[in-house]
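> Mind looking at a prediction? Sequence and model below.
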Amino acid sequence: MQKLLLGAVLATALSTSAFAAAPRYKVSVVGTGIAGAALNEAGHAVSNRWGGGGAVTGMFYNGSTNVSIGTLGGSTSWVSGINKLDQVVGFSATGTADHAFLYGNGTISDLGTLGGNASQANAINDSGIVVGKADLNNGQTHAFRYTTTGGMQDIGTLGGSYSSATSVNAQGDILGYSTTASGAKHAFLYANGTMTDLTVKWSAISPDWGTVVGLDNLKFGHDGSIVGSVGFDWMGSNRFGMVYLNDQMTVLGAAAQVSGRSASGLTLMSDSPVPNSLVYSNGHYSQITDLLISPNDYSSVFFQYNTDINASGQILVAGWDINQQQTATYLLTPVPEPETWAMLVAGLGMLGWTARRRRTVA
């Protein structure tokens, strides 16, 4: 009986919080002088730090400090992805060309190329599948899939000479871009060994909007969606935020880019052309600054670009500190709304009363 009651209380609390436009957040500083790139479920992050002469160094944040991941022998490194094992991917100068790397446990490893000079890793999933792009010995550049057992594998193109993989989900499905035989740039989904042209597919399912002419910043959401930005033939160079889920495309007009989506559907957005961090939930748009628990503590910070969100809804965001005159990266962690806590406390109190009553009756 107590277990059933607790389940009912929890369900009620969760359903109550689900109707909130967006959660409230507490803020912690990942680091100053860095731009965050990606976030894992533990709240660990990777960022890029600009140094003198335009040099960039990839940084790994372990929850308390930032650690340089080093390079492959050259002067720079750039990070782009991290998984739950704290494995980090990106690309680094080797002294002759940029190569994709895999970093873990303090060691950075060169992933090589597809026979050409350069390569670049863009994302990694929790199983350790790395995706990116690499040069072939014929001068073309193709998207790749890398595993420790299979090495770097060419996944092909949509008929052109160029492709690049940008995101990989838990199932190993891959998103990216490719040129077609005519030279046009299209988005693709690679799954079960087959590359599907998303630009063509989504043009066919969105007749009310028109023909898709641009898909950018595509990545997988944690709820099975695909997010990014989309443009249509009648919009010129304009882009709208986009969420594709269950074979339906939702166009979000309040921002030009969707940066990620949590398991609950909380959608991370960045406005454009004026940088502005937004959160979209249940039909409501909210600015990050309006959702902070202690907004006065960060009144000098202009939150500009949302870069990533994990499954539980933590947000990695880059901002500009007006007082310090420098870029900084922040980790925003959602906290339960007061009514949710009240519901849980009331439920626990009810359980205690039920237990006491049962002992009295006995």
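Perfect, thanks for sending it. Numbers count the residues shown, from 1 in each chain.
> Every contact and neighbour count from this point should use C-alpha atoms.
OK.
> Could you list the residues in contact with the helix or strand containing Thr16?
Per DSSP states H and E, Thr16 falls inside helix 2-18. Here helix 2-18 makes contact (Cα atoms under 8 Å, 6 or more residues apart in numbering) with 336-337, 339-341, 343-344, 347-348, 351, 354.
> For PyMOL, write the select line for the buried members of the residues you listed.
If you want just the buried ones from the contacts of helix 2-18 in PyMOL, going by 16 or more other Cα atoms under 10 Å, the selection is:
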select buried, resi 337+340+343+344+347+348+351
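> possible to save the contacts of helix 2-18 as CSV with secondary structure and distance to Tyr61?
CSV is the format used below for those (DSSP: H, G, I helix; E, B strand; the rest coil; distance: Cα to Cα, whole Å):
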residue, secondary structure, distance to Tyr61
Pro336, coil, 25
Glu337, coil, 28
Glu339, helix, 33
Thr340, helix, 31
Trp341, helix, 30
Met343, helix, 35
Leu344, helix, 33
Gly347, helix, 38
Leu348, helix, 37
Leu351, helix, 41
Thr354, helix, 46
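> between the contacts of helix 2-18, which is nearest Gly160?
Pro336 (49.4 Å; Cα to Cα).
> host element of the nearest residue to Leu136 once chain neighbours are set aside?
In this structure, Leu136 finds its nearest non-sequential neighbour in Gly116, 4.3 Å apart by Cα to Cα, 6 or more residues apart in numbering. Using DSSP H and E, Gly116 falls within strand 115-124.
> could you point out which element follows that strand?
Note on strand 115-124: by DSSP H and E, the next helix or strand toward the C-terminus is strand 130-136.
> How many residues are close by the residue nearest to Leu136?
Gly116 has 15 neighbouring residues, counting by other Cα atoms under 10 Å.
> so Gln287 makes contact with Asp271?
No - using Cα atoms under 8 Å, Gln287 is not in contact with Asp271; the gap is 10.0 Å.
> Give me the more crowded residue out of those two.
In this comparison of Gln287 against Asp271, neighbours counted by other Cα under 10 Å, the higher total goes to Asp271 at 21 against 17.
> The more buried one and Asp321, how far apart?
Using Cα to Cα, to the nearest Å, Asp271 is found at 19 Å from Asp321.
> Surely Ala342 is in a strand?
No - applying DSSP: H, G, I helix; E, B strand; the rest coil, one finds Ala342 to be helix, outside a strand.
> Run through the strands of the stretch 1-150 of the chain in chain order.
For the stretch 1-150 of the chain, applying DSSP state E, counting those that start in this stretch gives strands covering 24-32, 34-39, 45-50, 56-61, 66-68, 77-82, 88-93, 98-104, 107-110, 115-124, 130-136, 141-147.
> Please compare the first structure with the one that follows:
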Amino acid sequence: MLKKTMTAIALVAAMASGVSAQAATNDNYGTLLSGDFTPASSFATLSYNNIGNVYYFTLTANDLNALFTNKAFIGSIAVDADAKATVSSVLGDSPVSYKNGGGPGGIYDFRFDLFQGQDRLTANESVSWTATFNGPVELNSKSFALHVQGLTDAQGGSAWYTVSAVPEADTYAMLALGLGVLGFASRRRKVQ
């Protein structure tokens, strides 16, 4: 009986791995891609995960008023993916729709628009949606660019942003080396 149960569990695990959900990715945005204004810190987080060709997104805006201006809003997300998407299950503070055309530089294939009339994603708001792609797609941090609109003239009116810089591997190596030296020095002091 135990052997049959273990075989059944292994079979279910093998089937589940074929259609497994990937761990959620959380990307913070604030690095200027195109435009004139760089905010002092990250202004939004895009979280996403998928099961096959179905992606689940949540976009959360930080305090855009403090980082940009009180009229700033996130107008769209440009996406670099060779597949079309159908948007469904939109919940939150702004609409989400699929539109042809992308962002800056001509590398983006389409965009998710986050406004309709006066409905838009502004400071401290969030929106979640499901995107079902018509073919295989693998999205990652480099697949997206966020468009912030409603900036002042001095800020350039609008700008596109990509994922905030993540520390390089050598930065972590230097940190580990520094902690090792501190640990060694501390141990030597205790021994003496």
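Received, thanks. These numbers come from a predicted model, not from an experiment.
> After superposing, what score do the chains get?
Once superposed, chain against chain, the TM-score is 0.28 (TM-score structural alignment, normalised by the length of the second structure); 82 aligned residues with a Cα RMSD of 5.2 Å.
> Enumerate the positions of the helix holding Thr16 of the first structure that are buried.
Quick answer for helix 2-18 of the first structure (16+ other Cα under 10 Å): 6, 9-10, 12-13, 17.
> quick one: contacts for Thr86 of the second structure?
Neighbouring residues of Thr86 of the second structure by Cα under 8 Å, 6+ apart: 98, 131-133.
> Quick check: which element contains it?
strand 85-92.
> Summarise which helices and strands the next helix or strand after that strand is packed against.
Using DSSP H and E, the helix or strand that follows strand 85-92 of the second structure in sequence is strand 97-100. Applying 3 or more Cα pairs under 8 Å, 6 or more residues apart in numbering; DSSP states H and E, one finds that strand 97-100 of the second structure makes contact with strand 85-92, strand 110-113.
> of the strands of the stretch 1-150 of the first structure, which approaches Val213 of the first structure most closely?
strand 141-147 (21.1 Å).
> Okay, buried residues for that closest one please.
141-146.
> and it, what does it pack onto?
strand 130-136, strand 151-154, strand 159-168.
> elements contacting the top strand by length along the second structure?
Criterion DSSP state E: the longest strand present in the second structure is strand 25-34. If contacts are counted by 3+ Cα pairs under 8 Å, 6+ apart, strand 25-34 of the second structure sits against strand 44-51, strand 158-163.
> among these, which is the most enclosed?
strand 158-163 (a mean of 23; mean count of other Cα atoms under 10 Å).
> now the angle between strand 25-34 and that strand, please.
Counting by axes from the mean of the first three to the mean of the last three Cα atoms, to 10 degrees, strand 158-163 of the second structure lies at 140 degrees to strand 25-34.
> Pull the residues that contact the helix or strand following strand 158-163 of the second structure.
Proceeding N to C from strand 158-163 of the second structure, the next assigned helix or strand is helix 169-191, under DSSP H and E. Residues outside helix 169-191 of the second structure that contact it (Cα under 8 Å, 6+ apart): none.
> Settle this for me: Gly160 of the first structure is touching His186, isn't it.
No - applying Cα under 8 Å as the test, Gly160 of the first structure and His186 come out as separate, 10.1 Å apart.
> shared neighbours, those two?
In contact with both Gly160 of the first structure and His186: 178-180, using Cα under 8 Å, 6+ apart.
> Only the buried residues of stretch 176-190 of the second structure, if you could.
Result for stretch 176-190 of the second structure [16+ other Cα under 10 Å]: no buried residues.
> more neighbours, Gly160 and His186 of the first structure?
Neighbours around Gly160 of the first structure and His186, counted as other Cα under 10 Å, are more numerous at His186. The numbers are 23 against 18.
> wait, doesn't the more buried one sit right on Leu198?
Yes - applying Cα under 8 Å as the test, His186 of the first structure and Leu198 come out as touching, 7.1 Å apart.
> residue ranges of the helices in the stretch 251-362 of the first structure, please?
For the stretch 251-362 of the first structure, the helices defined by DSSP state H, counting those that start in this stretch occupy 338-361.
> just the strands in it please.
Under DSSP E, counting those that start in this stretch, the stretch 251-362 of the first structure gives strands at 257-261, 267-271, 276-281, 284-287, 301-309, 315-321, 326-335.
> So which of these is nearest Val79 of the first structure?
Of those, the one closest to Val79 of the first structure (Cα to Cα) turns out to be strand 301-309, at 12.8 Å.
> Tell me which residues of the closest one come out buried.
301-309.
> Can you redo those as TSV, where the extra columns are distance to Asp135 of the first structure?
TSV is the format used below for these (distance: Cα to Cα, whole Å):
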residue	distance to Asp135 of the first structure
Val301	41
Phe302	39
Phe303	37
Gln304	34
Tyr305	31
Asn306	31
Thr307	27
Asp308	28
Ile309	31
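> The helix holding Thr16 of the first structure to helix 338-361, inter-axis angle?
Using the same axes, to 10 degrees: helix 2-18 of the first structure against helix 338-361 is 170 degrees.
> so helix 2-18 of the first structure versus strand 276-281, what angle?
Going by the same axes, to 10 degrees, helix 2-18 of the first structure makes 130 degrees with strand 276-281.
> picking that back up, ranking the helices and strands packed on strand 141-147 of the first structure by burial, who's on top?
Comparing those by mean count of other Cα under 10 Å gives strand 130-136 as most buried, with a mean of 28.
> Compute the first-to-last residue distance for stretch 242-257 of the first structure.
Start-to-end, stretch 242-257 of the first structure (Cα to Cα) is 7 Å.
> Likewise for stretch 217-232 of the first structure?
15 Å.
> For His99 of the first structure, grab the count of nearby residues.
For His99 of the first structure, using other Cα under 10 Å, the count is 27.
> Please name the nearest non-neighbouring residue to it.
Using Cα to Cα, 6+ apart, the nearest residue to His99 of the first structure is Ser119, at 4.6 Å.
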